[in-house]
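>>> For reference, the sequence and a predicted model appear below.
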Amino acid sequence: MVRVVVLDYGSGNLRSAERALRRVGADVTVTADFDAALSCDALVVPGVGAFAACMAGLRSVRGERIIGRRLAGGRPVLGICVGMQILFERGIEHGLETAGCAEWPGTVDRLEADVVPHMGWNTVRAPAESVLFGGLDERSRFYFVHSYAARRWELEVRPPFPEPMVTWATHGDDFVAAVENGPLAATQFHPEKSGDAGAQLLQNWLKSVS
């Protein structure tokens, strides 16, 4: 059984993520403990709210160090919603620029759409070779709640990891809906709120790290 830590840094749907992961067979602990988060088989970094607040919370538990050290050792990390956004270099909200974890290049900024936030179900366009979306077809729908996203992808290959696989969605314009990059993966949507499709994605992720 895969030992998963859901990182508790004061932001995110912790219990929803815990329940969803338990349902697909993970041994889950919700904690802010540095050593537990570093040594587990797989780490989930959730997040809701503002980019700056999430980064402040993450730093308060040395979360950016945990993520960096895990990835340096090839140990799996999954970011969800703002937990995905903070993996980019920076976020800009209400004119405030905040440094992120810089695991990926690029900026998270406001969606350009007639209706913001983007709230509800949407389809995504995943690469054919995607592991996360294996067994899911193009009609599968996932649950989004966000006003900000990475709307461009600056391709960069960081050895020894392969070229990132980027999944896109559209709300007004295109934005990054998920990324798979060696041991680092993330989704802008909430798999724990996305019914059977979300459960399948979490199961795929667990199989990829076991």
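Structure's in. What do you need? Note that the structure is predicted; figures quoted are calculated from it, not measured.
>>> From here on, just use CA atoms for contacts and neighbour counts.
Noted.
>>> Quick check: buried residues in the helix or strand hosting R65?
Using DSSP states H and E, R65 sits in helix 63-72. Of the residues in helix 63-72, 63-64, 66-68, 70-71 count as buried by neighbour count, 16 or more other CA atoms under 10 Å.
>>> What of stretch 112-122?
Buried residues in stretch 112-122 (16+ other CA under 10 Å): 112, 117-118, 122.
>>> this is the other structure I want to compare:
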Amino acid sequence: MTSVAIFDYGAGNIFSLKTSLEKAGATVDVITNFDKPNGYSGLLLPGVGNFDPAVKSITESSKIKFKEYVKDGTPVLGICLGMEMFFEKSQEGKEKGLKIMNGEVIILPDSMKVPHMGWNDLEIKRPGKILQGVDNGAWVYFVHSYRVKPNSNDIITAEADYGIKVPAVVEQDNFFGTQFHPEKSGSVGKIMINNFLDVCKR
């Protein structure tokens, strides 16, 4: 059985993610620091909270630094805020991001109602490990006010079209990010969670 950890920033509201992982056959712990050596097959950064407090909880409250914790190639899935923290900075706060991916996080345009909430279809741009078995045009559930703006489009595997193109899935090495919430995206989200757990088994 695959053992994964969800990092809790203190915002709570991660029950549905934990339940989705357990239904997919994973053993799930909820952790609040990286004080112990990494014994997990995968790590998830959930999509709740605000940028600055979340980044601080990762970078300041642990004995082991985040990048050191996952240096052995541990797969990491960032959901919504978790994905946004992969980047260098965000307009939501003043703290530096984790700097795993080059680029920034910007607020959605004034032409859109913020936060954007609802179902949108995916435009798959290139093959991705967590997109295996997901059809182009599949619908997933978004709740967000910001979007990522990578320096390179090469890491974007899927987009959503809101009148502007919004990166919906990114992949770089052992880091995977979704702007939407797979745990709230029905059967399509279930495929992605299973795909992530498959990566964790390798």
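That came in fine, so what should we check first? This structure is a prediction, so every number in the text was calculated from the model and none was measured.
>>> TM-score of the superposed pair?
The TM-score (TM-score structural alignment, normalised by the length of the second structure) is 0.89; 200 aligned residues with a CA RMSD of 2.2 Å.
>>> returning to what we had before: take the buried residues of stretch 112-122 of the first structure and keep only those in strands.
Using DSSP state E, the subset of those located in strands is 118, 122.
>>> Turn the buried residues of stretch 112-122 of the first structure into a markdown table, columns for distance to S210 of the first structure.
Below are those laid out as a markdown table (distance: CA to CA, whole Å):
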| residue | distance to S210 of the first structure |
| --- | --- |
| E112 | 39 |
| P117 | 36 |
| H118 | 33 |
| N122 | 29 |
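>>> Among the buried residues of stretch 112-122 of the first structure, which one lies nearest to C54 of the first structure?
Taking CA to CA as the measure, C54 of the first structure sits nearest to P117 out of those, at 18.0 Å.
>>> My read is that the closest one contacts A149, right?
No. Using CA atoms under 8 Å, P117 of the first structure is not in contact with A149, being 10.7 Å away.
>>> K165 of the second structure: neighbour count?
12 (other CA atoms under 10 Å).
>>> Would you mark the buried spots in the longest strand belonging to the first structure?
Among the segments of the first structure that qualify as a strand by DSSP E, the longest is strand 173-181. The neighbour-count check on strand 173-181 of the first structure (16+ other CA under 10 Å) flags 174-181 as buried.
>>> for the helix holding R65 of the first structure, packing partners?
Packed against helix 63-72 of the first structure, as judged by 3 or more CA pairs under 8 Å, 6 or more residues apart in numbering; DSSP states H and E, are the following elements: helix 34-39, strand 77-80.
>>> With respect to burial, which of those scores highest?
Ranked by mean neighbour count under mean count of other CA atoms under 10 Å, those are led by strand 77-80, which reaches a mean of 24.
>>> Superpose on the second structure and give me the mean offset of that strand.
If you overlay the two and look at strand 77-80 of the first structure, the average distance to its match in the second structure is 0.8 Å (mean CA distance after the TM-score superposition for the first structure).
>>> Name the residues that touch that strand?
42-47, 67, 70-71, 84, 87, 183-191 (CA atoms under 8 Å, 6 or more residues apart in numbering).
>>> what are the ranges of the helices in the second structure?
Under the criterion DSSP state H, the second structure contains helices at 15-23, 51-59, 66-69, 81-84, 186-201.
>>> what's the spacing between the equivalent of L206 of the first structure over in the second structure and I106 of the second structure?
Residue pairing (TM-score structural alignment): L206 of the first structure is matched to L197 of the second structure. Remark: distance between L197 of the second structure and I106 of the second structure (CA to CA, to the nearest Å) = 30 Å.
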